[in-house]
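Chemist: Could you look at this predicted model? Sequence included:
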Amino acid sequence: MPKSDNNKKKSIAIGAGVAVAALLLGAASYSATKPDEPSSVTAEEEPAADVSADPRAGVYPELAKLARRDAGDPLAQGRKDAPVVLIEYADFKCGYCGKFARDTEPDLVKKYVEDGTLRIEWRNFPIFGADSESAARGAWAAGRQGRFWQFHEAAYAEGAKEKGFGADRLKELAKEAGVKDIGRFSDDADSAGAKAAVKKDQEEAYGLGATSTPSFLVNGQPISGAQPDEVFDQAIERAATAAGAEDGKK
């Protein structure tokens, strides 16, 4: 997994408990299991989330605070005040990320985003080199014209990553996503703003100790890998229950 010494030095503590909580993205809350298809992320087995009936189990308030809840964030979908926030750290070159985007996320949107329970916040976490970086900046640029999620769908379509994410290919994806001003898209993708936004997300993930993609936080509970739908369903429903209980105390 590419991770420079510079990135290691910039891994910041996001609260008093993060040093412990960050381990969850590597091992502590997971037991090993192998998904059905070969991983493009790592040769190691992809871990599965440890599911507990306790809605507070494995939840770290410090990590829950990473939800930005910015109403104007084009890389997010769902109500700003939704009781549950799922943060996804992902790479457009990652096979498991594509699996999640195609097979799981659409159902989560229908079941939980549309009824106001869930908000999904995307974080660009490019780890596979120049192509990953280019795709991340292209996604950010598409978001500048309100077409991030359409770009996300096009970039994660079956066979899309095999075509690469060079400049011409990014323009094709932008057109497919319905981006109106392709010239502006290209300028935005090459801008300092794009590089800074991607770097911010990337450093946040490294700061959490994330070592693979996709990695998720559900109201502060880490989940690693493109897990079965029920893992996300259970995490979201537990988080919603816990959030409701907290509201009842106020």
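Modeler: Cool, got the structure. Keep in mind it's a predicted model, so treat the numbers as computed, not measured.

Chemist: use CA for all of it now, contacts and neighbours both
Modeler: OK.

Chemist: Give me the most central residue, the chain.
Modeler: Against the mean C-alpha coordinate of the chain, by CA atoms, centre = their mean, the closest residue is E88 at 1.7 Å.

Chemist: hang on, isn't that one packed against N219?
Modeler: No. Assessed by CA atoms under 8 Å, E88 is found out of contact with N219, at 11.6 Å.

Chemist: let's bring in a second one:
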Amino acid sequence: MAETSGTRRERRAAARAERQERERAEAARARQRKRLFQLGGALALAAAIIVVIVIATGGGDDGPTKQAGEPVAGANDTAALLAGIPQRGAELGDPRAPVTLIEFGDLQCPYCKDASDDVLPPIIEDYVRDGRVKLIFRDVAFLGDDSIRGAQMGAAAGLQNKLWDFVHLFYINQGAENSGYVTDEFLREIGGGVRGLDVDRAMDDRANPEVQRQISEAQREWQGYGLTGTPSFVVGRTGSELEPVDMEQGLTVETLSTAIDRVLAEQG
């Protein structure tokens, strides 16, 4: 049956309307894809910016990283604490001081860090600086490989009469125990914060037999006093037998000052 002209026009109009609807739907989908693409790009850019910021600030919870040329944390305080006090090897203070106080420690020991940060500075200022006490550090290095590497560098610094500077600065910058942080780079950084220390020479002197002798001797002496932990202290009249400091009540400035004052009083 032949179609009328009106029917043909109606079919064409319907087809055109259907095509236009499809085109509008496709255009809408294209616009949606474009918006999603733009949003994805913006998110990617934001993520990239965050990554850059994290890297620039050190990332995570570890705080900002030390930048090249920045001073080592605590370098100025260490220099001020020890300025003008004579050093000889592991000794700090006048070699003729009437009282000798020996600390047995480990550079990785967190309690030794507490002693270095809070307890020893007043002892150094009140007793060592005026010549009444000679303070000696014995590094027993028993906690692990990081302890040994630190002790070797400390003893090497002692060959230049800078052991106490190195030890105090190491404690200020102490890391997590046995985490492998005591690398050559770390040791150079700490050594670089010690005024007057020839860092290259100290790094080489770690292989010096005298360095190993000092560490072995410290361990024997520590055990000879019957000590098992760090920090531990012995005190007495210089040139005489020393006795362990009673630290049952904890290690405080008063603990050490009381022990020192008792020896001073005994000497009249």
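Modeler: Ah, there it is. Just so it is clear, the model here is predicted, and its values are computed rather than measured.

Chemist: Translate the residue nearest to the centre of structure 1 into the numbering of structure 2.
Modeler: For E88 of structure 1, the aligned residue in structure 2 is E103 (criterion: TM-score structural alignment).

Chemist: Could you double-check that its match lies in contact with P231?
Modeler: Yes. Between E103 of structure 2 and P231 a contact is recorded at 6.6 Å, counting by CA under 8 Å.

Chemist: what about S31 of structure 1, is that helix, strand or coil?
Modeler: Following DSSP: H, G, I helix; E, B strand; the rest coil, we place S31 of structure 1 in the strand state.

Chemist: Surely the match of E88 of structure 1 is in a helix?
Modeler: No. Judged by three-state DSSP, E103 of structure 2 forms no part of a helix; its state is strand.

Chemist: G146 of structure 1 - how many residues pack around it?
Modeler: Using other CA atoms under 10 Å, the number of residues around G146 of structure 1 comes to 18.

Chemist: contacting residues around it?
Modeler: Under the criterion of CA atoms under 8 Å, 6 or more residues apart in numbering, the neighbours of G146 of structure 1 are P74, V179.

Chemist: what residue of structure 2 matches up with it?
Modeler: Mapped onto structure 2 by TM-score structural alignment, G146 of structure 1 lines up with N161.

Chemist: how far away is that match from E243 of structure 2?
Modeler: For N161 of structure 2, the distance to E243 of structure 2 equals 26 Å [CA to CA, to the nearest Å].

Chemist: returning to what we had before: where's the closest residue to the residue nearest to the centre of structure 1 other than its chain neighbours, which helix or strand?
Modeler: Spatial nearest neighbour of E88 of structure 1, chain neighbours left out: F216 (4.6 Å); criterion: CA to CA, 6 or more residues apart in numbering. For F216 of structure 1, the host element (DSSP states H and E) is strand 215-218.

Chemist: I'd guessed W164 of structure 2 sits against R88; true?
Modeler: No. In this structure W164 of structure 2 lies outside contact range of R88 using CA under 8 Å: 9.6 Å.

Chemist: Tell me which of those two has more neighbours.
Modeler: W164 (25 against 17).

Chemist: Centre of the chain to the helix or strand containing that one, how far?
Modeler: Using DSSP H and E, W164 of structure 2 maps to helix 163-172. What separates the centre of helix 163-172 of structure 2 from the centre of its chain is 12 Å, taken as CA atoms, centre = their mean, to the nearest Å.

Chemist: by contact count, what packs against that helix?
Modeler: Applying 3 or more CA pairs under 8 Å, 6 or more residues apart in numbering; DSSP states H and E, one finds that helix 163-172 of structure 2 contacts helix 75-82, helix 110-114, helix 145-158, helix 184-192.

Chemist: Which part of structure 1 matches the last one?
Modeler: Residues 167-175 of structure 1 are where helix 184-192 of structure 2 aligns, with TM-score structural alignment as the criterion.

Chemist: Give me the mean deviation of the matching stretch from structure 2.
Modeler: Stretch 167-175 of structure 1 differs from its equivalent in structure 2 by a mean of 1.1 Å after superposition (mean CA distance after the TM-score superposition for structure 1).

Chemist: Show me what counts as buried in that stretch.
Modeler: L170, K171, L173, A174, K175 (16 or more other CA atoms under 10 Å).

Chemist: and which of those is nearest K200 of structure 1?
Modeler: The shortest approach to K200 of structure 1 among the buried residues of stretch 167-175 of structure 1 belongs to L170, at 21.5 Å (CA to CA).

Chemist: how many neighbours does the closest residue to that closest one other than its chain neighbours have?
Modeler: Excluding the flanking residues, the one nearest L170 of structure 1 by CA to CA, 6+ apart is G138, at 6.5 Å. Residue crowding around G138 of structure 1 was assessed by other CA under 10 Å; the count is 30.

Chemist: Which residues are in contact with G138 of structure 1?
Modeler: Counting by CA under 8 Å, 6+ apart, G138 of structure 1 touches L170, A174, F185, S186, D188, A189.

Chemist: quick revisit: I'd like to know how far the match of G146 of structure 1 sits from D261 of structure 2.
Modeler: Remark: distance between N161 of structure 2 and D261 of structure 2 (CA to CA) = 27 Å.

Chemist: just checking, what packs against the strand holding F216 of structure 1?
Modeler: So strand 215-218 of structure 1, by 3+ CA pairs under 8 Å, 6+ apart, packs with helix 61-64, strand 84-90, strand 221-224, helix 229-249.

Chemist: That strand vs structure 2, average offset?
Modeler: Relative to structure 2, strand 215-218 of structure 1 is 0.7 Å off (mean CA distance after the TM-score superposition for structure 1).

Chemist: which part of structure 2 lines up with that strand?
Modeler: Using TM-score structural alignment, the partner range for strand 215-218 of structure 1 is residues 232-235.

Chemist: Show residues contacting that stretch.
Modeler: The contact list for stretch 232-235 of structure 2 (CA under 8 Å, 6+ apart) reads 99-105, 242-245, 259-260, 263.

Chemist: Stretch 81-92 of structure 2 too?
Modeler: Contacts for stretch 81-92 of structure 2 (CA under 8 Å, 6+ apart): 93-94, 121, 124-125, 128-129, 134-138, 155, 158-165.

Chemist: again, only using 10 Å
Modeler: For stretch 81-92 of structure 2, contacts defined as CA atoms under 10 Å, 6 or more residues apart in numbering pick out 77, 93-95, 100-102, 121-122, 124-125, 128-131, 133-139, 154-165, 168, 214.
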